[in-house]
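Peer 1: I'd like to go over a predicted model; first the sequence, then the structure.
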Amino acid sequence: MAVTIAAPITGTVVPLTGVPDPVFAKALVGPGAAIDPGEGATLTVTAPVSGKLTSLKPHAFVISHRPDQGVLVHLGIDTVHLGGAGFTLRAEAGQQVEAGDEIIVWDLAAARQAEKSVVVPVVVLEADVEDLSVAEAGPIDAGDSLIRIG
């Protein structure tokens, strides 16, 4: 059964190889894509897929949409070092979410002042790369198809 993973933000799709972090760039945690939010000041980050919000941190979350597979959305690179500054949680770990539900509101000012990359990797955990396709590099709106599995 095919699964569509939506873009959690509006921006520009970039390949994972363009993410300034080797763990993402080398797809060590899984395949996927990244989105550059551009010059905006605030992002509303939505659930890219329906499922259980199995992990929620200010800078990242995982939604398990299948028993053996989850989707990681990581807001920026090294933003864990911001200690939650700029992130407002709109959901709770453990809850069921629907694709498009608001998860986090991110004020990018703190990340930019700390000179952190604001690129947003979206990674499929435990995915077979052979049955996965990713949107072409270029503009994308939140809710548009970013990754397709199967």
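Peer 2: In hand now; what should we look at?
Peer 1: okay, CA-based contacts and neighbour counts for the rest of this
Peer 2: Fine.
Peer 1: OK, contacts around the residue nearest in space to the middle of the chain?
Peer 2: Geometric centre of the chain, nearest residue: residue 73, 2.5 Å, by CA atoms, centre = their mean. Taking CA atoms under 8 Å, 6 or more residues apart in numbering, we find residue 73 in contact with 8, 60, 61, 62, 120, 121, 122, 123.
Peer 1: separation between residue 47 and residue 61?
Peer 2: Distance of residue 47 to residue 61, given as CA to CA, to the nearest Å: 9 Å.
Peer 1: More neighbours: which of these two?
Peer 2: Neighbour tally, residue 47 and residue 61, criterion other CA atoms under 10 Å: the higher count belongs to residue 47, 27 against 21.
Peer 1: structure B:
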Amino acid sequence: MTTVLAPVEGVTVGLSAVPDPVFSAGMVGPGTAIDPARGPGTAVAPITGKIMKLHPHAYVIVGDDGKGVLVHLGIDTVQLKGKGFELLAAEGDRVCAGQPVVAWDPAAIEAGGRSPVCPVVALDARAGSVTAMAGGSVHAGDELFLWD
């Protein structure tokens, strides 16, 4: 059983509320999404593992059990080409759950006309394997969901 932590502070909204059909339809995998608190903040590692992919707007961490979790900071934020994001770790780094990975400002993302909602996805997870979804407000580092 893998415990996936909330990478950012905010309110859980579920993947169906993500304004991008790839996430809202669950095509990337099951999980949830967080409408982040506005203002400068830090996105943390949702699990302990190795950073396999790190872009300013998104990252994938794979645990020792082979499970990968994608954190996507906002929607269409790839178009910002890194502007407004500061990397606090590097691709290939080993990180502990709760360790800072990216600094960003959801309010600035929103001011630029993009959704700051953050999908948190269990990559390649089978249907029904993600349970105990947190509801309501979460802080970075709180338990978000379980993945068996």
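Peer 2: Happy to help now that I have it. Worth saying up front: this structure is predicted, and the values here are computed from it rather than measured.
Peer 1: Now which residue in structure 2 aligns to the residue nearest to the centre of structure 1?
Peer 2: Applying TM-score structural alignment, one finds that residue 73 of structure 1 aligns to residue 71 in structure 2.
Peer 1: residues of the top helix by length along structure 2 that come out buried?
Peer 2: Longest helix in structure 2, counting residues (DSSP state H): helix 106-111. Within helix 106-111 of structure 2, the residues that qualify as buried by neighbour count (16 or more other CA atoms under 10 Å) are 106, 107, 109.
Peer 1: quick one: it to chain centroid distance?
Peer 2: Distance of helix 106-111 of structure 2 from the chain centroid (CA atoms, centre = their mean, to the nearest Å) equals 16 Å.
Peer 1: next one: stretch 76-87 of structure 1
Peer 2: 14 Å.
Peer 1: what do you get for stretch 57-72 of structure 2?
Peer 2: That offset, for stretch 57-72 of structure 2, works out to 9 Å (CA atoms, centre = their mean).
Peer 1: Kindly report the same for stretch 73-81 of structure 1.
Peer 2: On the basis of CA atoms, centre = their mean, stretch 73-81 of structure 1 is displaced by 10 Å from the centre of the chain it belongs to.
Peer 1: Could you give me the buried positions within that stretch?
Peer 2: So, applying 16+ other CA under 10 Å, buried residues of stretch 73-81 of structure 1: 73, 74, 75, 76, 77, 78, 79, 80.
Peer 1: Which residue ranges of structure 2 form helices?
Peer 2: 21-24, 106-111.
Peer 1: mean deviation (superposed) between the last one and structure 1, please.
Peer 2: By that I understand helix 106-111 of structure 2. Taken over the aligned residues, the distance from helix 106-111 of structure 2 to structure 1 averages 2.9 Å (mean CA distance after the TM-score superposition for structure 1).
Peer 1: How about the first one?
Peer 2: Its matched residues in structure 1 lie on average 0.2 Å from helix 21-24 of structure 2 after superposition (mean CA distance after the TM-score superposition for structure 1).
Peer 1: what sits up against that helix?
Peer 2: 15, 16, 17, 18, 28, 29, 119.
Peer 1: returning to that earlier point: turn the helices of structure 2 into CSV, including distance to residue 134 of structure 2.
Peer 2: As requested, these are arranged in CSV below (distance: least, CA to CA, whole Å):
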stretch, distance to residue 134 of structure 2
helix 21-24, 17
helix 106-111, 21
